[in-house]
Structure formats: structure tokens, C-alpha cells
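K.L.:
just to be clear, the model below is a prediction. Sequence and coordinates:
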Amino acid sequence: MTLHLPGADGTLRAHEPRTEPLAATRGAPGGAFTSRTVFSAAHVVADPYADTTPDGPAAVDWDATLAFRRHLWSHGLGVAEAMDTAQRGMGLDWAGAAELIRRSAAEAKATGGLIACGVGTDQITVGTDRSTGGTDRSTGGTLAEVRAAYEEQLAVVEESGAQAILMASRALAATARGPEDYLEVYGHLLRQAAEPVILHWLGPMFDPALEGYWGSPDLDAATDTFLEVIAAHPDKVDGVKVSLLDARREIDLRRRLPQGVRCYTGDDFHYPELIAGDEQGFSHALLGIFDPLGPLAAEAVRVLDTGDTEGFRALLDPTVPLSRHLFQAPTRFYKTGVVLLAWLAGHQDHFAMVGGLQSARSLPHLARAYELADGLGLFPDPKLAEERMRTLLNLYGVHQ
């Protein structure tokens, strides 16, 4: 039955929902990939019955949250846990993240799933200091406090048995005086890490508080500092996760990495070409877009495992418009579209998010996300997705 979807211009357009999912999204679960290491950053499912406030602790539906991780593992994808996709710093505080890490790591151990978990400093509240002649200045504590916060979280991840991802820190960005402070803090952490970690460079489009990370707003200078950190401890760096939405810069960085250090693309705009690679190398993947694309992404990587780059691109290239839509500015609110698609796909029973973030995108944005995902055949049960989208439209007063 036709759905009438609202556009950004205020008009309605007719959409004929699919009746069958794409064959590639119905593929049988499979084992590990052979040509690439692939992580999907995973969202959390809110508890819709909890009496919470937007600035209060997150209430998580643990059963549904862990079931979604089992879904990703069943298709061979690794789970990147407690990252920005899980609303770290946007609804999920450190106490909630620590619980998420412990539960997901235990589940991974029980099911044999690959998992890596985010290590940050979100115990520290980044504030604003107005004592400097009327000029606002972000404050994140002292470097010692930043190190201690990182160490606490690193211990939780290592004790859980998961691989650590050293996330970019708002507190460090606010506290560091220059590149030397990044070299000192990261060097300290890498020396004490029990196993090789993934270093995460998240650009300011994902979090404006990370502007000037690595000690400079000049990305060339920041890249040099980033590479200096890695060069000093190559045995402690499994790989780097780059989320700058700049394919050329990622390729240039990839070619400068020490032998044995992987590049995990976090570029949700250019991932097919970066994973496919070129004659000088390729990127592995740690992507938020692989949360809604899970089965299709897994099928594409299995095609790539056979050496069929064209077949891989034929499956993944058509997904880029959906990803670009979900991650459009302000990019940090991409989680809202991700959770919408999880609800429409039947992975959870509601469209509620921790911190009330379901309100962060407009109805026209959500309608377009549905339209693009339906066109790709991402929904295992297109009829269910249609019914749920119809319910959402009616709730907003767009009666069908």
C-alpha cells in the first residue's frame, strides 16, 4: 500500500514499499572473514518503560541490546562496543558504558564473537572557564586526571577480555597545551597496555569538542603528531580508526603507517572504495553504518574474500546514499537514523533512545532514511517496516 512521505519542502511524495528484502540481506550467518577485519559499531537499545530524564543516567534494555550484538556476530562482523554509536557522551555515561562493556564482552566470550571496546575519559566533565578576561575556555581537568580516567577505563576493558580502542578525549582536547601533551598521555597509555590497541581519531564533525585534536587544527600537523605516537610504540598499536570523512587523507595516512599497523576506516561517506583499496593497500573497517547494513555488509565482504572487488562494490556502492543521508550534518546525530532503522527492521520493539535522542532528526529526515533503506531491501520483513513507518507518520499527524 502506498505511503505518503513528507519531504524537506513540506510536500508529500508517494512511495511504494518493497514486498521482499534484497536477497543479499537474507544470507545465512557465516564465519570469520579472510581478507578484512570488520567491526560494526553498535547502538544501544533504551528501556522505554524507565522513568528517566534527558540528563539522567541511561536506562538500557539489556536483553535487546545484547540480542542485536548476537545478530552482528552471527553474520561474522565484529562489534565495536561503547563507541559514539552507542551514544557515549550523548546519553550514555561512563557507568552505563562500563556495564555495557562487561555484559557485551561476556556475551562475546560465550558466543565466540570478535569485540573491541571504547576507552575514553568521560568520567571527567568538560566545562567552560570564564575567568580569562571574558573569553570562554574549555577545561577538562589536569593531564594527570585525564591519564587516570583513561587508565580506569582501560583496566575495565582489559579485565573484560576485550581489545581496547583508545577513543579521542574531550577532556584531553580541552586540557592539552600542544602536541607534546598528546605524545605524553598516549605514550603513557600505550606503554602500560597489555595488548595492542586501536587508536581512534574522531573528527569534529562527529564531536565539535574534538576540534584541534592531536594539538593542532591543521590536519597535516595533527597527522604528523598522530604518526609520531604510533612510530614510538608500533608493537602496541594494532591499528588506527580514522573518522575524518576525507578519503584522500585516509589513503595518505594509510600509506605512512608502520608495517603491521592496520588502518580501520571510519569514513561513512567513502567506505566501499577504502575497503576495496588500491595497488598500494586497503583499509579494514570500523563503521557505524554497518549497524543497519550488517547482513549486506557481511555478504559484500565475503564476496571480496573471493577476490571479486567488482562484486563487492556492486553490493556496497548502492548503500552510500543512505549512509551519506544518515551522517549528514550535524553528523553527530546519525545515531537517530540508525536506531530508527533498527526499529523498522524488527531488532527492537520501539523507537525510543537514551537521552531522548529520537527527537534529534526531523520527520522528513527519518522518512527519507526509511525510503532509502526500503529501496535497498534492508528490512527482513518489509511489511513490518511499512506498518511501523505508517505508525510513526500518523503519530506526527501525517495521516495516510
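P.N.:
Ah, there it is.
K.L.:
only C-alpha atoms from now on, for both contacts and neighbour counts.
P.N.:
Noted.
K.L.:
list the contacts for the closest residue to residue 117 other than its chain neighbours?
P.N.:
Spatial nearest neighbour of residue 117, excluding adjacent residues (Cα to Cα, 6 or more residues apart in numbering): residue 81 at 4.6 Å. Contacts for residue 81 were tallied using Cα atoms under 8 Å, 6 or more residues apart in numbering; they are 41-42, 100-101, 104, 115-118.
K.L.:
before we go on, here's another structure to hold up against the first:
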Amino acid sequence: MTELTLIDGAGGTRTAPLLEPIAAARPAQPLRSRVAYAAAHVVPHAWADNTPGRPAEIDWDATLAFRRHVYSWGLGVADAMDTAQRNMGLDAAATRELIARSAQVAREEGGSVVVGVNTDHVEDETITLPQVIDAYLEQLHFTEEQGAGPVLMASRHLARAASSRADYLRVYAAVLQAATTPVVLHWLGTAFDPQLAGYFGSNDWHTASDVLIRVIEENPGKVAGVKMSLLDADAEIAVRERLPEGVRMFTGDDFNYVRLIADSGDETTSRSHSDALLGAFAAITPVASAAIQALDAGDAAAYGDVLGPTEALSRQVFAAPTFYYKTGVAFLSWLGGHQPAFQMVGGLHSARSLPHLSEIVRLANESGALERPDLAAERWHALLTLNGVRP
């Protein structure tokens, strides 16, 4: 039996048996019980100047092939979001091209795509509220022209410019009223981006959620859903219960998604589950698909058996500092053969330690999430050798 060599924080090594992936088959029909998007990453050319601050040089063949892979498993793609290194290396020109190309692939594959709309193309760190609105509208109009669904991301510019909850209501109303199709609102917590502290006017999620709900209620028909990424399951459930009819909760909780996507079975609540828009689902696409297929078949036990073990893997990928989770997503993509090299825009492949990556390997192996175990072992051992560790 092939074995994996693992390394700990003290440089010690041990071996573990290489396990088979879960038995998963691509769905024969569209997934029904949940709407699920995998937030996809970008792959740069390995030979590009992938150093901090340099323009992104995207390997479009590998990047778009990964999106086709996601569609083949029945999931939708959430693109040009934080997983794709927005505000962490993906420049404005690359963002626009990614949105256009990704929308085209979605049309070709018959898949569903939503993309991030932000203000990050504006280079000035501080701008006025009217300028924030204009920046949002520029990206919104471009996204709609491409035929992609908009995800209105939390804006660093707005976080800096807003001095009250009323400022958030003003900006979101202006942008939503200009939208020609319902959008998804993205509430991104400080674990993912510390510069978003106090978003929606408060550091207390109870108070901030009041503003979020007001935004939705004051702009009827303009909001299709909310992606909530606070890594707090109880907070998500509380907000989910308050959403107006027809507005979905898309969990962005990469720590607690198994519970949140499952049917709670609580007849006293009006909303028993969340849908999904997760970076974790880009790392475990076949497993995520198999789990939702189990829900489609009415087999909640199989859902838990399949998806449950992946949560420990996701918690490792998204461990603090959480905003470096993109490294784990790209690492698993490389292990799965979806990109030729473990390289990232802005040199972000160096953001995690070898022991951290080793733990990802261990947990992916144990949860059946290594798509091609033999290739994963070969590549992981080559990385160990490169770093002076003899497998």
C-alpha cells in the first residue's frame, strides 16, 4: 500500500496509508435540494512574475478548466470573489477579464455563475460616498453586460467612508436600484478581511444585521440572497430566520457548513437550511456534489457521512490567519491535477508552512477528498524533497 509522509511543526516525520477517495459519480440531472456555488481560485502561469504587487498573469487554460470541472459535478461557480484573490493580488484588468471569460464558460457549459462586484478598481484608498456608489455601479454594469449574476461584495472603500448606518443604507439603495437583476449581498467578516471592521455600521453582528435586513426590505425584489461569512453558525441562523420570503441564505461559513446546509428538522423555524457559496467547495467539489446528491435522494445520513469528515479539512484550510485560506485551495487543486504548478498570484503559495500543508494532506486523505491519491502523493512527496525532507 502506498504511504504518505507527513511532517510536524518540529520537523519530525511519520507515515500514513494513502486512502481511496469517496465513491462519487457526477450527477445525471441538475442538483435540486440546494443551490450550491464553489468559489473558485485563479491559476497563474508558473513562469510569470508572481511576486507581491505585480500584475496577475493568469493561466487561462487551467483557470477555466477548473470551472468546467466544477460545472461537471453539478455545482455553480462563484467567481472573481475573495477566493480568486480580490484585494490580495488580482488586479482590476485581470478581474474584468476573469469575469468575461468565466461568464462565457458558463454559457458554454450551461452552468450558473455569479461574480463579485466591488470598488477595488479604484486605486485611492479613501473616496467619498458618491464615488463609492459610482465605483460599484461601474463594476455592476460590466458584470450585467457579461451576463453573470452579481454578488455585491463588502467594500473597503465603503467601510472607510461610512460614518453611520444611514450611509450604508444610502449606498446600497443607490446600487440596488440601478441593478437590472436581483443581486446577492456579501457580508464578509474580519477573519477574512480585517479592513472590513464595523461593516454595516457596527462591530456587533446583531446591530449590523438590522442594517442588512433594512437594506433588503427597503429594496424589494432587488436581493436574491445573502452570502454570510462570519464563521458564526448561530449568527447565520439568526439572520437566516429574518430574511424576507424569497431571499436565500448562502452560507459562507467554511467552519460550520455541514450543519448549516443540512435540514435542521426544526418545525418551529420558517427556514430549516442554508444554501451554499463556499471556497471550501472549490477544494472538495466531488465530495460536495455527492453530499447534495444524497440530500436529493432524501438520504440525510449519507449526506452527513460524506460531507461531515471534510469539515475538519476545511477548518485547517481556513485556519487563522483565515485570509490565507486561498493557499490551501490552490494547494489541493495542484494535488488534484487541476494546475501544473503550486504557484499563486502575488506569491501567495508561500503564505502557509510545510507542516500546515502536511495537515491539509492528512485531512484530505482521511476524508476521501484527494481526487487522485497517487498523483497527490507524488506531488506532495516532491514538495517535501524540494524542501529537504526525505519521504
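P.N.:
Nice, thanks for sending it over. Being a predicted model, the structure only gives us computed values, none of them experimental.
K.L.:
for the most centrally placed residue in the second structure, give me its contacts.
P.N.:
Nearest to the mean C-alpha position of the second structure, by Cα atoms, centre = their mean, lies residue 279 at 2.6 Å. Residues in contact with residue 279 of the second structure (Cα under 8 Å, 6+ apart) are 38-40, 83, 252, 254, 329.
K.L.:
just to revisit the earlier point, tell me the residue in the second structure aligned with the residue nearest to residue 117 of the first structure.
P.N.:
Under the alignment by TM-score structural alignment, residue 81 of the first structure pairs with residue 79 in the second structure.
K.L.:
show me what residue 156 of the second structure aligns to in the first structure.
P.N.:
Superposed on the first structure with TM-score structural alignment, residue 156 of the second structure falls opposite residue 170.
K.L.:
its match: neighbour count?
P.N.:
Other residues near residue 170 of the first structure come to 25 when the count uses other Cα atoms under 10 Å.
K.L.:
against residue 214 of the second structure, how distant is the match of residue 81 of the first structure?
P.N.:
27 Å (Cα to Cα, to the nearest Å).
K.L.:
before we move on, what about residue 80 of the second structure?
P.N.:
With Cα to Cα as the criterion, residue 80 of the second structure and residue 214 of the second structure are 27 Å apart.
K.L.:
out of the two, which sits in the busier spot?
P.N.:
Set side by side, residue 80 of the second structure and residue 214 show more neighbours around residue 80, with 27 against 11, by other Cα under 10 Å.
K.L.:
quick one: the more buried one and residue 95 touch, right?
P.N.:
Yes - counting by Cα atoms under 8 Å, residue 80 of the second structure touches residue 95, with 6.3 Å between them.
K.L.:
what do these two both touch?
P.N.:
residue 86.
K.L.:
residue 37 of the second structure maps to what in the first structure?
P.N.:
Per TM-score structural alignment, residue 37 of the second structure is aligned with residue 39.
K.L.:
oh, I was asking about residue 381 of the second structure
P.N.:
Counting by TM-score structural alignment, the partner of residue 381 of the second structure is residue 390.
K.L.:
report all helices and strands that the helix or strand that contains its match contacts.
P.N.:
Using DSSP states H and E, residue 390 of the first structure sits in helix 382-395. If you count contacts as 3 or more Cα pairs under 8 Å, 6 or more residues apart in numbering; DSSP states H and E, helix 382-395 of the first structure packs onto strand 3-6, helix 334-344, helix 363-376.
K.L.:
of all these, which one is nearest residue 111 of the first structure?
P.N.:
helix 334-344 (21.6 Å; Cα to Cα).
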